[in-house]
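Asks: no sequence on this one, just coordinates:
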């Protein structure tokens, strides 16, 4: 572990670069960075610069996508030589429910699970019912004129104040318990938090229903039921609200994030405080949790396949990803709607399948130079990244979507676009694959050849893909569409899938 941040100056560029250089010199195989600096030109991004040096030395780099979702174009760490990791739920919930006097019950979560909290219904109050936003958020001093003594208090999440701090405000004001209501942007994403009083966080729609109940009766009441750990959520994995979304601002022709992985309510080791007041573990949510999951998977893949390049490992992870949840339905987002491609990337990581991808889309470090020239960077700016002299005038410049990446992200106007990809066989020596297309809305596609045959391991085969614009009327109100290109091995139906995003111009 390399320390790059502190309370005084934060995470300085010099510290990040120094740590990455030292790690490379130390001979590490994988770098895991649970930090990000927003969307930057790659030559100004110390993580992108350090990561390029890492892949030049065969070191895989995994980074957090950031926690600025669900808004689009909120990513950090967008360079194509980095695995950009979004966050998803797991099938474990630390469950609690808000139980109302009318018999309705709304599921939620809480890490604090008191065993002695009475099931007796208590008076229920929403301090924000009078339109006072501060009271609705349960901000400091906002409950001074509200009678919450011995009551269950509904507090809105947000207002620049943490959920735990809201609980302290309620407790200090004499409240007996707290129901935290999600804002619309959080939707159905709830989190297990160590509250200071009996509490439960519920979804946005549940919060609306609870407030409606309060307004419907002169004597609303409620309690909280605590169920402990519950396993087997069929909606998992789902993309969590905070997970940053694409498209990439730094390079729109590269689909980001690449993958999503477990990042909600993750139980892990925690730095021991100076006074040893807290246990050496914690439950935390964030893309800072999902990133190390993928880093560990990359380390396992590197151990199993020491000759694979960082790009080959990334390809194996992406082309084998899940696109369905445990219930066999498409992966959902915080709205309980199918998550789009800018939320999931290739999908949810599938570690076991990643160990045997069959085919990989490989990229060598020098392959990025024509791509960087195509971004419009000048020779000096590219030199900062690749640490050697580059002359774009002597390079065959390629567009972003021409990079041999295990996805497509294109902007489609009125003209047909053609791209190539090269596959490397890392499966059985003799194998035949046929293509299967999920064609994006209002887009035509053709692949040539539509069948490929390998006769040896590490053999490379190139194919071309044509994207053909269709009538604009077919787009409806959609600004983008998504699909996939899958190679299916004839002998055993093994699949190698890459996602496709099409932004309409």
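Replies: Right, received. Where do you want to start? Keep in mind that what you see is a predicted model, and the values were worked out from it rather than measured.
Asks: going forward, measure contacts between C-alpha atoms and count neighbours the same way
Replies: OK.
Asks: What ranges does the stretch 1-150 of the chain have for its helices?
Replies: Along the stretch 1-150 of the chain, counting by DSSP state H, counting those that start in this stretch, helices occupy 13-26, 46-56, 133-136.
Asks: Check the offset of the last one from the chain's centre.
Replies: When you say that, I think you mean helix 133-136. 31 Å (C-alpha atoms, centre = their mean, to the nearest Å).
Asks: contacting residues around that helix?
Replies: With contact meaning C-alpha atoms under 8 Å, 6 or more residues apart in numbering, helix 133-136 is reached by 126, 127, 128, 129, 142, 143, 154, 155, 156, 159.
Asks: measure the fourth one to residue 187 for me?
Replies: Going from residue 129 to residue 187 by C-alpha to C-alpha, to the nearest Å gives 21 Å.
Asks: Compare the two (neighbour count), which wins?
Replies: Remark: of residue 129 and residue 187, residue 187 carries more neighbours, 21 against 14, as counted by other C-alpha atoms under 10 Å.
Asks: pretty sure that one belongs to a strand, no?
Replies: No. Secondary structure of residue 187 (DSSP: H, G, I helix; E, B strand; the rest coil): coil, not part of a strand.
Asks: Roughly how far does it sit from residue 334?
Replies: For residue 187 relative to residue 334 (C-alpha to C-alpha), the value is 5 Å.
Asks: this is the other structure I want to compare:
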């Protein structure tokens, strides 16, 4: 990882416990000219700063911090290895008479597995401002994305005093993921100009994939590569091709959102207390989150939903439910029959939470499966204790 085409070939490699913390550029500069091995006893970002101010050619960092692989600024020639691989390297450096190593930079590797994975920096749900709606909605590519850049601006550095500029840089963040998702939304609007913003969101959510390119469940880097939950990835990784033909959509109008205000909020805006408010769970959203306060007794919550057939003509769908642990989920009706395109059908989903003394957050899904192996329309389900954000 380095912005320049550095030549680090057949250099001596050194492991010395006196300097292996790599937290002093002065001590490092006194060592023989060689590739340093840096222990993981000091934060990586401290080490990279100190070694970049030394006169050493390169370093091998021992770390399992996943954030290292998401940064776009690496001012010093370096390689990162995991702590489990470190003993082999250290043994080589200490036992071979003249240990050497070479490092090659500016190479591109394609077909990396497993991908995608939820990045450490992305926000997790539920939303503090509105926990009754499951967030996030979807995930999109956002780590080390090659993007255009202002040519006279700072883009990278070499050491502590060489600043580089470029027409392109690799950047990580939700600011990179958002343009991917927005671009997909724009393409869908072009293909389906009659679709509302809610319909476009629905198409993106219900066709997103929770599976990575190894055909396993998407992992969460921030949780040590545990299986990602809907509170981290939403419905999954966006799939623009499938979103263009979702089968069913959960549409919503401005009136749906008005109904979702509280009575006090509507009174403040309209000065009238005659308006009837619906429950949060009745917003026609393509996901479900049930919140509870009692961790031991049964809690029952019912959601009302309306789906619109945007497929080709008459068809039918059957519900397939994966219930969250400690819960029973029922769907009524469990078969939806459509006579034509744009026909709407209603259904209810009821979550009966049986209680869990540990107050666990659990997950499941509802998938509407079309006859004859047609479309699949998937929505995540979350059952969670009410979270106190403040």
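Replies: Right, received. Where do you want to start? Just so we're clear, the structure is a prediction, and the values are computed from it rather than from any experiment.
Asks: just to revisit the earlier point, out of the helices of the stretch 1-150 of structure 1, which gets nearest to residue 218 of structure 1?
Replies: helix 133-136 (19.1 Å; C-alpha to C-alpha).
Asks: Next SSE downstream of that closest one?
Replies: strand 152-156 (DSSP states H and E).
Asks: what packs against the helix or strand that that following strand is followed by?
Replies: For strand 152-156 of structure 1, the following helix or strand on the C-terminal side (DSSP H and E) is helix 163-172. If contacts are counted by 3 or more C-alpha pairs under 8 Å, 6 or more residues apart in numbering; DSSP states H and E, helix 163-172 of structure 1 sits against strand 177-181.
Asks: related to what we said a few turns ago, now restrict the contacts of helix 133-136 of structure 1 to buried residues only.
Replies: In the contacts of helix 133-136 of structure 1, burial by neighbour count holds for 126, 127, 128, 142, 143, 154, 155, 156, counting by 16 or more other C-alpha atoms under 10 Å.
Asks: Determine the number of other residues adjacent to the closest residue to the fourth one other than its chain neighbours.
Replies: It stands for residue 142 of structure 1. Leaving aside its chain neighbours, residue 142 of structure 1 sits nearest to residue 135 (4.8 Å; criterion: C-alpha to C-alpha, 6 or more residues apart in numbering). Using other C-alpha under 10 Å, residue 135 of structure 1 has 23 neighbouring residues.
Asks: ok so, going back, any chance of the helices of the stretch 1-150 of structure 1 in JSON lines, with distance to residue 345 of structure 1 too?
Replies: Output for those, formatted as JSON lines (distance: least, C-alpha to C-alpha, whole Å):
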{"stretch": "helix 13-26", "distance to residue 345 of structure 1": "26"}
{"stretch": "helix 46-56", "distance to residue 345 of structure 1": "19"}
{"stretch": "helix 133-136", "distance to residue 345 of structure 1": "36"}
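Asks: Need the winner for burial among the ones you listed.
Replies: helix 46-56 (a mean of 23; mean count of other C-alpha atoms under 10 Å).
Asks: That one - contacts with which helices or strands?
Replies: helix 13-26, strand 60-64, helix 379-386.
Asks: make it 10 Å
Replies: In terms of contacts (3 or more C-alpha pairs under 10 Å, 6 or more residues apart in numbering; DSSP states H and E), helix 46-56 of structure 1 is packed against helix 13-26, strand 30-33, strand 60-64, helix 310-319, helix 379-386.
Asks: Tell me which of these lies nearest to residue 254 of structure 1.
Replies: helix 310-319 (13.5 Å).
Asks: residue range for that closest one in structure 2?
Replies: Using TM-score structural alignment, helix 310-319 of structure 1 corresponds to residues 197-206 of structure 2.
Asks: Buried residues of the matching stretch, list them for me.
Replies: 198, 199, 200, 201, 202, 203, 204, 205, 206.
Asks: Tell me which two in those residues are the farthest apart.
Replies: 198 and 206 (12.0 Å).
Asks: Need the residues touching each of these two.
Replies: In terms of C-alpha atoms under 10 Å, 6 or more residues apart in numbering, residue 198 of structure 2 and residue 206 are both contacted by the residues 249, 250, 286.
Asks: all helices of structure 2, in order?
Replies: With DSSP state H as the criterion, structure 2 has helices at 25-30, 44-52, 86-95, 174-191, 197-206, 230-233, 240-243, 254-258, 263-270.
Asks: The fifth one vs structure 1, average distance?
Replies: Translated: helix 197-206 of structure 2. Taking mean C-alpha distance after the TM-score superposition for structure 1, the mean distance separating helix 197-206 of structure 2 from the aligned residues in structure 1 is 0.3 Å.
Asks: How about the residue sitting nearest the centre point of structure 1, nearest residue that isn't a chain neighbour?
Replies: The centre of structure 1 sits closest to residue 86, judged by C-alpha atoms, centre = their mean, with a distance of 1.3 Å. Of all residues not flanking residue 86 of structure 1 in the chain, residue 260 sits nearest, at 4.3 Å (C-alpha to C-alpha, 6+ apart).
Asks: That neighbour maps to what in structure 2?
Replies: Per TM-score structural alignment, residue 260 of structure 1 is aligned with residue 139.
Asks: What distance do you get for residue 209 of structure 1 to residue 135 of structure 1?
Replies: 19 Å.
Asks: which residues touch the aligned partner of residue 411 of structure 1 in structure 2?
Replies: Superposed on structure 2 with TM-score structural alignment, residue 411 of structure 1 falls opposite residue 291. Shown in contact with residue 291 of structure 2 (C-alpha under 10 Å, 6+ apart): 131, 132, 299, 301, 353, 361, 382, 383, 384, 385, 386, 387.
Asks: Report the buried members of the residues you listed.
Replies: Among these, the ones that count as buried by 16+ other C-alpha under 10 Å are 131, 132, 299, 353, 361, 382, 383, 384, 385, 386.
Asks: quick one on the thing from earlier: my guess is the residue nearest to the centre of structure 1 meets residue 285, correct?
Replies: No. With contacts counted by C-alpha atoms under 10 Å, residue 86 of structure 1 stays clear of residue 285, the gap being 11.6 Å.
Asks: Give the residues shared as contacts by those two.
Replies: Contact criterion C-alpha under 10 Å, 6+ apart; residues shared by residue 86 of structure 1 and residue 285: 67, 240, 242, 262, 263.
Asks: between those residues, which is closest to residue 488 of structure 1?
Replies: Using C-alpha to C-alpha, those come closest to residue 488 of structure 1 at residue 262, 27.5 Å.
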